[in-house]
Each structure stands twice: as structure tokens, then as C-alpha cells.
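Asks: no sequence on this one, just coordinates:
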């Protein structure tokens, strides 16, 4: 029987100046890919530098986690940004992380929009096109993490940008596979055991239970845990323990994903 691989990603480098967010130094030892904040929703040059260095040390794939220019709202507020402005904001953040990757002798593995930039692209085709076009302009061969069946997924596939399907065991799902708004009770799954069980079911059965109790069919190649969830470290630990017992191999997408690539670009 061939091995079953999965990528386990987490948002990293979201501290800013004297304000510390997340437990990056511990979490990074347990994941396979890091989504690195680039100074707009979180992070700063020093934090980016340290995060890239840690990722290289532990063999963790590095991703651009570009967000809206919204430090106060942590990138979790909708913003109406013109196409050229949004594309250049994205390209700017890609360039910043690429510079630190060059400094440490490594490369960008993937790209992933943060927060409401990502959520808006679930249903907003124009937003999705602007994101995809920005990436195609500078990193046309680097995959983007997308939610299955989102507009971002559809646009990436249509435009020939490589994509990796992403699942969220620490977030509640609506029946259309969008994530439940954080404003609603139960939107964030904080119980490590529950989140870990959801992760295993997603990978082994291709199913998840929605916020209304319905069973949804899902498929994905990377599992996300949000770094700012208070129980993130324990969630990642429990997921790793359960994956190990199931014989599921956690590895960066750069090591195995291309052979399973869904995009024929």
C-alpha cells in the first residue's frame, strides 16, 4: 500500500514589534509548511527574518501569507481595494518575503491569502482574479492554497495557476464549504481533540460535519491550523499524534505534491 501524504500548515510570523502572537518556536517543530505574514495584517521585517530562518532550520516549506493593509483589524475586515492597488499590495508582500528567503538560502514554496482577503475570494470572482493575476505576474509556477469549490479555486484552475486544496479542522464549515464567520458562536474549533478528529476524518474519509450537523464531502492536500488560536500548539500536537497512528505522513508539499498535481498547467 502506498503511503498517504498530507501537508500541515500554520500561520506564522504574525507578531509585531513588542507584541507577540502565537507560539511559533514550538509549533514550527510540528508542521510542514508555514504561512508567513508579510507586514500588512501582521509581522514586521525582524519577525519575517526570524520566521524564515526557523522554517529553514526545521525543513518547513515557506509560504507568502499576504493580507490586507489592516494591522488594527488583523486583516479580518473586508476592504474595497482597486485592482491595481490590490495586485501591487500582493506583489509587494511577495517581494518582501522573497528577499528574506534569498538571505537565508531558501525559496518560496506556496502562496496563501490571509483572513478576509481569502474569505472574500470565496465568492467574489473579481477579488479572486486580482489575487491570481498578481501571483501569475511574479510567481507563475508557485501553487496557491485554495478552499475547494471557492471562486479562488475556480479562477486559479481556469487561469493555469497551480493550486493546492486546503482544509480547516479548527474552523466550522457552512454547507456551501465556506467557513463560518468568526462573529458567529462555534466558528472556531478550540478543543484539540475535536479538531484533531476532524482532521483525521477529512484526510481518511473525505468528510466533515458542517455547523448545521450535515455531512459534507471534502478533499484536500493541506490541513491548516490557525496560529492565533489559543490552543493551536495542542491542536497541532494532537493532529500529529493521530496522523502518526493512522500512518499518514506529514511532509511539505514541495516533497510530494507535484506527482498528484491537479492543475495541468
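Replies: Nice, thanks for sending it over. Everything numeric here is computed off the predicted structure, so don't read it as measured data. Residues are numbered from 1 along each chain as shown.

Asks: going forward, measure contacts and count neighbours with C-alpha atoms only.
Replies: Noted.

Asks: so what's residue 202 closest to, chain neighbours aside?
Replies: residue 208 (6.0 Å; C-alpha to C-alpha, 6 or more residues apart in numbering).

Asks: pretty sure that neighbour belongs to a strand, no?
Replies: Yes: the assignment for residue 208 is a strand, going by DSSP: H, G, I helix; E, B strand; the rest coil.

Asks: Below is an additional structure, to be compared with the one above:
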């Protein structure tokens, strides 16, 4: 079994608003999903985050979201599919400019927040995201949720000629159907470090873990996410890294 990669949403400071020092986390992950200025991040934060990722030889992913700074990109917006394609291209290109200035490139695209949910829930939004990846660069992968029924995603990705990376979450609660629990629920984000580690290891080993109702579920994934704005997740990153390396 291939080793499960570890990714983290990063670069989400903006102006005078600072989330955390990213250096300790960057040293522990394989992939950094960097905000592109619409839901979070700004030009200086993007530049600093890219330089840090290059220093630690971390793969850089564009983490584009809806133009929703006040809602941190977690509020749904009514946009046409062609607008979503343009929205993604705009943000991928912005981040890739900083990558090119530092001798690297955007390696994959992981939409953020409400846009991420729209893409795995709505076929036309999935097609819009796949189109953006294909138009930006041949072979640029799309990262999306590791749901139980992958057939629709795989069929759409194959038709578009776009690779897909399936992602699971260490610090999020899951519904019985494999979708993420809405953040409107108080228990949607795990706060207990032991539960975060336990869920991460279960996913890495292909073992069962509890969904939000306490029922067993299994997920197969290529990469495992911890959220940069969840202090509990950052606190256990070193433990997760060591545990995943031991798989």
C-alpha cells in the first residue's frame, strides 16, 4: 500500500490577521494547500508561503475559494459553471506566478470551503473545476473528497483528461454517506487530539473509524488533510507524521 500523504491548508493569514507561524507545520507535511487571495491570503502571504514550501521541499497546491473574505470562503455562492472555471483559473495563475518566481510550479488544485463542497456535490461544478485544471496545464491534478462512490468523479475526470487525488480528513466528522459533516454542527470539527490521531491512523491503515453517529465507516484516500486553522490539528502534526512514516 502506498504511503498516505499528509497535506495542510496554509497561507490563510491576511493583512494584519495572522493565524499561526507556518514553519513548524511546513516541515511536517508533504503537500501545502495555499490560499490564493479570495477566501484568505494576500500577495505577501502567498509569496512567503511559497518560499517556505520551497525551502522544505513541500509540494504546492492552489487552494482557491469563492470571493468571500468575510465568510472565509465557507458560504455558498450562486455562480455559473463557466464563472467557476474562470474563478479557479484566476487564482491558480496568481499563486503560480509566485511559484515560478521561486523556481517551482503549482502541483495540484484543491478548492476550498463551500466551493470544495459544491464540486463533489454538483456535476456541473466538478466539470468546471476539471476544465480549469485542464486549461491551465495538461496533467494538473484536482484534489477532491474521497467519497464511497467514486465512479462519477472518475468518469468525469477521465473524460476531461485530468488526474484526481482523493482526500480524507483527520480532524473532520463524517456523515454516514461519506460526506463531511456541515460546520453548522458543533461536533463537525474534532477538538480531541487523540481522536484526530486515531482517525488519521484508521484511514491510513484502511480500518474503520466512527462517523458522526458512532457507526463504523472506511475511506480509501491518496492524501490526508489537517486544517491549518485548527490548533488541535497543528498540535498533533508531529505525531501524525511519525505515525504515517511508520506505515
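Replies: Arrived safely. Note that the coordinates shown come from a computational prediction; the quantities given were computed from them, not determined experimentally.

Asks: related to what we said a few turns ago, pretty sure the residue nearest to residue 202 of structure 1 contacts residue 215?
Replies: Yes: counting by C-alpha atoms under 8 Å, residue 215 is a contact partner of residue 208 of structure 1 at 5.8 Å.

Asks: So which of those two has more stuff around it?
Replies: A count of neighbours by other C-alpha atoms under 10 Å puts residue 208 above the other of residue 208 of structure 1 and residue 215, at 26 against 12.

Asks: Buried residues of the top helix by length along structure 2, list them for me.
Replies: Longest helix in structure 2, counting residues (DSSP state H): helix 81-101. Buried residues in helix 81-101 of structure 2, counted by 16 or more other C-alpha atoms under 10 Å: 81, 84-85, 87-89, 91-92, 94-99.

Asks: what's the helix or strand following it aligned against in structure 1?
Replies: Later in the chain than helix 81-101 of structure 2, the nearest helix or strand by DSSP states H and E is strand 108-109. With TM-score structural alignment applied, strand 108-109 of structure 2 matches the range 110-111 in structure 1.

Asks: after superposition, how close is that stretch to structure 2?
Replies: Compared with structure 2 after the fit, stretch 110-111 of structure 1 shows a mean deviation of 0.9 Å (mean C-alpha distance after the TM-score superposition for structure 1).

Asks: Show residues contacting that stretch.
Replies: 35, 61, 62, 63, 64, 65, 66, 142, 143, 144, 145 (C-alpha atoms under 8 Å, 6 or more residues apart in numbering).

Asks: Could you rerun that using 10 Å?
Replies: Residues from elsewhere that reach stretch 110-111 of structure 1 (C-alpha atoms under 10 Å, 6 or more residues apart in numbering): 33-36, 61-66, 94, 135, 139, 141-146, 162-164, 253-254.

Asks: Among those, which are located in strands?
Replies: 33-36, 61-65, 144-146, 163-164 (DSSP state E).

Asks: Farthest-apart pair in those, please.
Replies: 36 and 163 (17.8 Å; C-alpha to C-alpha).

Asks: Who are the contact partners of the aligned residue in structure 2 for residue 123 of structure 1?
Replies: Taking TM-score structural alignment, residue 123 of structure 1 has residue 121 as its aligned residue in structure 2. Residues in contact with residue 121 of structure 2, defined by C-alpha under 10 Å, 6+ apart, are 115, 145, 179.

Asks: With residue 246 of structure 1 instead?
Replies: Residue 246 of structure 1 neighbours (C-alpha under 10 Å, 6+ apart): 4, 200, 204, 240.

Asks: now do residue 66 of structure 2
Replies: 37-40, 72-79, 84, 87-88, 111-116.

Asks: Could you pick out which of the residues you listed are located in helices?
Replies: 84, 87, 88, 113, 114, 115, 116.

Asks: my guess is the fifth one meets residue 122, correct?
Replies: No: counting by C-alpha atoms under 10 Å, residue 114 of structure 2 sits too far from residue 122 to count as a contact (11.7 Å).

Asks: More neighbours: which of those two?
Replies: Taking neighbours as other C-alpha under 10 Å, residue 114 of structure 2 and residue 122 compare with residue 114 leading, 16 against 11.

Asks: show me the contacts for the spatially closest residue to that one that is not a sequence neighbour.
Replies: In this structure, residue 114 of structure 2 finds its nearest non-sequential neighbour in residue 74, 4.7 Å apart by C-alpha to C-alpha, 6+ apart. By C-alpha under 10 Å, 6+ apart, the contact list for residue 74 of structure 2 reads 39, 65, 66, 68, 112, 113, 114, 115, 116, 117, 183.
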